[in-house]
Every structure is written in structure tokens, then in C-alpha cells.
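**Student:** A structural model of the following input is requested.
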Amino acid sequence: MRNIAIVEDEDLAAQALMDHIKQYEAQTGQRFQIFRFANGADFLKDYRAVYAVVFLDVQMPKMNGLETALQLRRCDKNVSIIFITNLVQYALKGYEVDAVSYLIKPVSYYDFSMKFKKALDIYLLNEDRSFTVNTPGGLCRISTDKLMYVEIMNHRLFYHLIDDVIEMTGVLSGVEQQLSRFGFLRCNKCYLVNPKFIVKVKGSTVQVGDNLLQISRPRRAAFLAELANWYAGSAGGE
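**Tutor:** Predicted coordinates for the structure are as follows:
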């Protein structure tokens, strides 16, 4: 059962979405747990990355939908966002936060069902390539498609994403075990790198995105062998 959040201050609009979800359940046989929030601030309070799809009204009191989405993306890169709005121009800004789509009020069931299915499909695709971590701000979901490398420094873990850095306490050995199924490689005692983002290896350094990381002498042979195996497996899967 997937969790669905509706963040909508208008009771009638929220009820219409819930009715559409119930109709979708009846047609597809899928089951969903629905959570309704009256504004973005309430939704983000003690947020946990447990939702597959979030329906976000653009115009709300306290915190509008776009502001809510920006904060949401800091702790949940995978949840599918669908904006609900009266005006198309507001919804178009949603693509800045990787929104799946938008729905114009009043929302028809046909439009809802098409975009809800798309949002679920995208979430399921991303779910297979993501993992969760406990941060000081709560449970956070990270996509390995955006995670370039993990660094440990002074007993602090730094998850370096394409567009963000997430910091928390922890040990790299535990992260290494968690990320082994995604092919992450250890180049020294301080770094775990995502081979998808490796640009080149030269001497004792590996370029990950725009970052040059050191390869330790004891790890170099094993690192290069593991990287070669990853490339061979990646090429074979294409």
C-alpha cells in the first residue's frame, strides 16, 4: 500500500482528490493510504519520506505550494509531486522542483487518472534506485541517480548530490554496506564514489563530476579492478 499526501487548504478540492483516488483504486485494484494536510507548513513539520505521490495546491496560506516543494526536495528527492492550481502559469514553475505534472481545478477524473498513473510509475522507477537515511531533520530519501559520492570527515558524513549536500553523523563502513548493491566503490578511507559520475582516473586521483578525489595506494589496485568490473557489467546490461 502506497502513501499519498494531499496538501490542500480547500475542503471541497481535497475531497474531490480523495474521491478520484478511491475511484482509481476501484478501477485498478491498487490500494492507497491517504493523508490530508491543510497547508505546507503542517505537511513539512516532522516530515518523513514515506510518500509516493504528493498533491500540492499552489496557493495556500502560511506557505504556498512552490515554497513547500522547494523545502520538500531537500529531504525527499524521489517523491512524485503534482501541483493543483487554478492558473497554468503558476503550475509551470513547478518544473523547477522536478514536479511530474499539474492539474487545473476543477480536476476531471480523466486528467487525474492519467497524471496519477504517470506519477506512480516514476516513483516506482526511482524507488528501486533510492535509499533512506536518518538526518537531524528526520528521515530523508536519497536517489543514487543524483548521489555522486559520500565523504566522511571528523566523524561527519557528507552525501554529495548533484544539487545539494546532506550532512549527518555516522560511519562510512555502514554506508558502504548500504550502498554496495548500487555499485558504489571505496577509493580510500574517506570516500565512497558512484561510478556513474566518474569522469576519469589519472594517477592517484579520480574525477567525480567536477571533484578530484584521492585514491589511496593500498586501495588503488582493488578500486581499478572493481571499476573495470562495473564498466563491464554496465556495458553488458545495455
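
**Student:** okay, CA-based contacts and neighbour counts for the rest of this
**Tutor:** Fine.

**Student:** quick check: longest helix in the chain by residues?
**Tutor:** Longest helix in the chain by number of residues (criterion: DSSP state H): helix 217-237.

**Student:** what helices and strands are in contact with that one?
**Tutor:** Contact partners of helix 217-237 among helices and strands, from 3 or more CA pairs under 8 Å, 6 or more residues apart in numbering; DSSP states H and E: strand 185-188.

**Student:** how many neighbours does the nearest residue to Ala16 once chain neighbours are set aside have?
**Tutor:** Of all residues not flanking Ala16 in the chain, Val107 sits nearest, at 7.7 Å (CA to CA, 6 or more residues apart in numbering). Neighbours of Val107 under the rule other CA atoms under 10 Å: 16.

**Student:** just Asp9 next, same as before
**Tutor:** Neighbours of Asp9 under the rule other CA under 10 Å: 18.

**Student:** surely it is within a strand?
**Tutor:** No: under DSSP: H, G, I helix; E, B strand; the rest coil, Asp9 sits outside any strand and is assigned coil.

**Student:** you'd agree it is up against Phe37?
**Tutor:** Yes: with contact defined as CA atoms under 8 Å, Asp9 reaches Phe37; the gap is 7.4 Å.

**Student:** list the residues that contact the closest residue to Asn194 other than its chain neighbours.
**Tutor:** Excluding its sequence neighbours, the residue lying closest to Asn194 (CA to CA, 6+ apart) is Phe184, at 4.8 Å. Going by CA atoms under 8 Å, 6 or more residues apart in numbering, Phe184 touches 176, 192-195.

**Student:** please report the distance of Phe184 from Lys202.
**Tutor:** As defined by CA to CA, to the nearest Å, Phe184 lies at a distance of 19 Å from Lys202.

**Student:** ok, which stretches of this structure are helices?
**Tutor:** Using DSSP H, helices in the chain cover 11-28, 40-44, 65-75, 88-92, 109-127, 172-179, 217-237.

**Student:** any chance of those helices in a markdown table, with mean neighbour count and distance to Val165 too?
**Tutor:** Conversion of the helices of the chain to a markdown table gives the following (neighbours: other CA atoms under 10 Å; distance: least, CA to CA, whole Å):
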| stretch | mean neighbour count | distance to Val165 |
| --- | --- | --- |
| helix 11-28 | 15 | 34 |
| helix 40-44 | 19 | 19 |
| helix 65-75 | 19 | 9 |
| helix 88-92 | 14 | 26 |
| helix 109-127 | 16 | 19 |
| helix 172-179 | 15 | 15 |
| helix 217-237 | 13 | 24 |
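
**Student:** one more, for comparison:
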Amino acid sequence: MNEQPLRVSICEDDAAQAQFLARQVHAFASGARVETFARAEDMLLARGEMADILLLDIQMPGMDGVELARELRARGNRAQIIFVTGFADSMQAGYDVEAVHYLLKPVKPEKLLEVLARARERLEAGARMATLRVEGEWARLRVQDVLYAEARGHYAHIFLIDGRELRVKMALGDLADALGAGFFRCQRSFLVNMRRVVRVSATHLALEGGREIPLARGMRDAAVRAFAGCN
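**Tutor:** As a prediction, the model looks like this:
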């Protein structure tokens, strides 16, 4: 991320608001490449390079920001999404697109800069790769594609967001070291990617896609701290 300029696309039908957001992006990263669109449909039709971060207004004529985000995700776009809205009751819409944050208008510059920093951290974390020996062959795995891993005998079974399951002959503790920060040992047999957790209860961790991983007794406070540190 440090070698190439940050690429940000803004979709906002209010021209003054779009200009304000663009200025703040440049204040955050002076060399950033910023594109602005007044309509969701225009962003979908754009043929430029794919952005790293998307700033999307939720309320727009025609296709709204949530619909736009869902369509982009369906097309394989994995940019970090920040929603901007004038209505507090819209701030839970589009949870399924993994938005970084929801900003309420009028947007405070310091809050926007904080959220942009969080989005950039996610980009850097998402670019991490782990090299593992899978079924006798060396393979490079994108760390953020991991949902969780489960220890079974002498093997660790790694479950990915696309539904695949990989088997590696290594202890869960060694796998945790290979995958790096952001993973939590919620009990002896499970290692969870906390960036893929949507809810922490007293007894389990709820992951994207509906899977629930049991949480060892007495581990809830540690799980909450790990969850807060990744969001």
C-alpha cells in the first residue's frame, strides 16, 4: 500500500459534499487518486482502475448506495466501503457488504480521517499472505480469506470464505503464528479470524455466513477485546 497511491472513489449526488469528501481524502493521503460520481449508475459504468476505498452516500436518486455496494460486491469488488448518510436509521443498512463504518452527515473531518485510517489498515491486513504446506504442496494463502481453523488430530483444517476447506499438518498454535495478528484461539480446538466475526456472545462467536464457533468458558472478555481490536 505504501508504494502506490491510494485510490478512492466517491459516489455522492450533492456536489458540495463530494468536494468536501475529496478534500479530506487528499488531506489524509496527499497523493491519492480520487474519482467522484454523482450517480450510482455512473460508478457502475466507469471503466477506470479499481478503487481501494469507496465513499458511498446511502440516499441517492435511482440506485442508492447500499444497492450500489451490493452490486459491486456481486461483481467481485473487494474495496473498503465507507457509507455516508444523513439519517441515523440508515446506519445499519447494507451490513452484508462488510462496510468499514457509517458516517452521519454533517461529516466531521476528524472522524472521516479516523475511518479512512481504519480502512487503510484493513487494506494492508487484507494483503497479507501466508505460505503453508497444503496436502504435500506449498501454497500461498490470502490471510483474510480464512474464516476459522479447527484442530483434528495431527492436522489443522482451514475453512475459507469461499467455502473451501484446506488441511495442513501443523499444530493450531503454529498455524496462528503463520497467519499473524487478528486471529484468536477461542478454545483448544478452534482458531478464529476476528475480522470475520459479527457477534460475540457468552458461549460462541458468530461468523459471517452464519457459522457459530464455541467459546471456552471464561474467554468472553478476551474475545470481546480481540473483536474490538479488529473493528
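
**Student:** now the TM-score, please.
**Tutor:** Put the two chains on top of each other and the TM-score (TM-score structural alignment, normalised by the length of the second structure) is 0.57; 164 aligned residues with a CA RMSD of 3.6 Å.

**Student:** show me the contacts of Phe184 of the first structure that map onto strands.
**Tutor:** Of these, the ones assigned to strands by DSSP state E are 192-193.

**Student:** let me know the closest of the contacts of Phe184 of the first structure to Ile82 of the first structure.
**Tutor:** If you rank these by distance to Ile82 of the first structure using CA to CA, Asn194 comes first, at 29.6 Å.

**Student:** can you report how many residues lie near the closest one?
**Tutor:** Neighbours of Asn194 of the first structure (other CA under 10 Å): 23.

**Student:** so it makes contact with Tyr149?
**Tutor:** Yes: with contact defined as CA under 8 Å, Asn194 of the first structure and Tyr149 form a contacting pair (5.6 Å).

**Student:** can you pull the residues that touch both of those two?
**Tutor:** Val208.

**Student:** could you pull up the contacting residues of the residue nearest the centre of the second structure?
**Tutor:** Geometric centre of the second structure, nearest residue: Glu98, 5.5 Å, by CA atoms, centre = their mean. When the contact criterion is CA under 8 Å, 6+ apart, the partners of Glu98 of the second structure are Ile81.

**Student:** which position in the first structure pairs with it?
**Tutor:** In the first structure, Glu98 of the second structure lines up with Asp98, judged by TM-score structural alignment.

**Student:** separation between its match and Ile81 of the first structure?
**Tutor:** Taking CA to CA, one finds Asp98 of the first structure at 8 Å from Ile81 of the first structure.

**Student:** repeat for Gln178 of the first structure
**Tutor:** Gln178 of the first structure is 27 Å from Ile81 of the first structure, by CA to CA.

**Student:** could the helices of the first structure be laid out in JSON lines, adding distance to Val133 of the first structure?
**Tutor:** Output for those, formatted as JSON lines (distance: least, CA to CA, whole Å):
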{"stretch": "helix 11-28", "distance to Val133 of the first structure": "29"}
{"stretch": "helix 40-44", "distance to Val133 of the first structure": "17"}
{"stretch": "helix 65-75", "distance to Val133 of the first structure": "10"}
{"stretch": "helix 88-92", "distance to Val133 of the first structure": "30"}
{"stretch": "helix 109-127", "distance to Val133 of the first structure": "14"}
{"stretch": "helix 172-179", "distance to Val133 of the first structure": "9"}
{"stretch": "helix 217-237", "distance to Val133 of the first structure": "25"}
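
**Student:** between those, which one is closest to Asn134 of the first structure.
**Tutor:** Of these, nearest to Asn134 of the first structure by CA to CA is helix 65-75, at 10.2 Å.

**Student:** circling back: out of the contacts of Phe184 of the first structure, who's nearest Leu212 of the first structure?
**Tutor:** Using CA to CA as the measure, the one of the contacts of Phe184 of the first structure that approaches Leu212 of the first structure most closely is Val193, at 11.2 Å.

**Student:** from Arg181 of the first structure, how far off is the closest one?
**Tutor:** 13 Å.

**Student:** cool, and Ala99 of the first structure?
**Tutor:** Counting by CA to CA, the gap from Ala99 of the first structure to Arg181 of the first structure is 28 Å.

**Student:** so between the two, which is more surrounded?
**Tutor:** Ala99 (20 against 9).

**Student:** ok, now which ones touch the closest residue to the more buried one other than its chain neighbours?
**Tutor:** Closest residue to Ala99 of the first structure apart from its sequence neighbours, by CA to CA, 6+ apart: Ile81 at 4.8 Å. Each residue near Ile81 of the first structure by CA under 8 Å, 6+ apart is listed here: 53-56, 69, 98-101, 119.

**Student:** repeat that for Asn78 of the first structure.
**Tutor:** Here Asn78 of the first structure is in contact with 123, 126-127, 130, 141-143 (CA under 8 Å, 6+ apart).

**Student:** one more time with 10 Å, if that's ok
**Tutor:** By CA atoms under 10 Å, 6 or more residues apart in numbering, the residues touching Asn78 of the first structure are 49, 51-53, 98, 122-127, 129-131, 140-143.

**Student:** ok, Leu141 of the second structure next?
**Tutor:** Contacts of Leu141 of the second structure (CA under 10 Å, 6+ apart): 128-132, 134, 160, 179.

**Student:** and if we set it to 7 Å?
**Tutor:** Residues in contact with Leu141 of the second structure (CA atoms under 7 Å, 6 or more residues apart in numbering) are 129-131.

**Student:** then Ala156 of the second structure?
**Tutor:** Ala156 of the second structure sits in contact with 149-150, 167-172, where contact means CA under 7 Å, 6+ apart.

**Student:** so it: helix, strand or coil?
**Tutor:** Here Ala156 of the second structure is strand, with the state taken from three-state DSSP.
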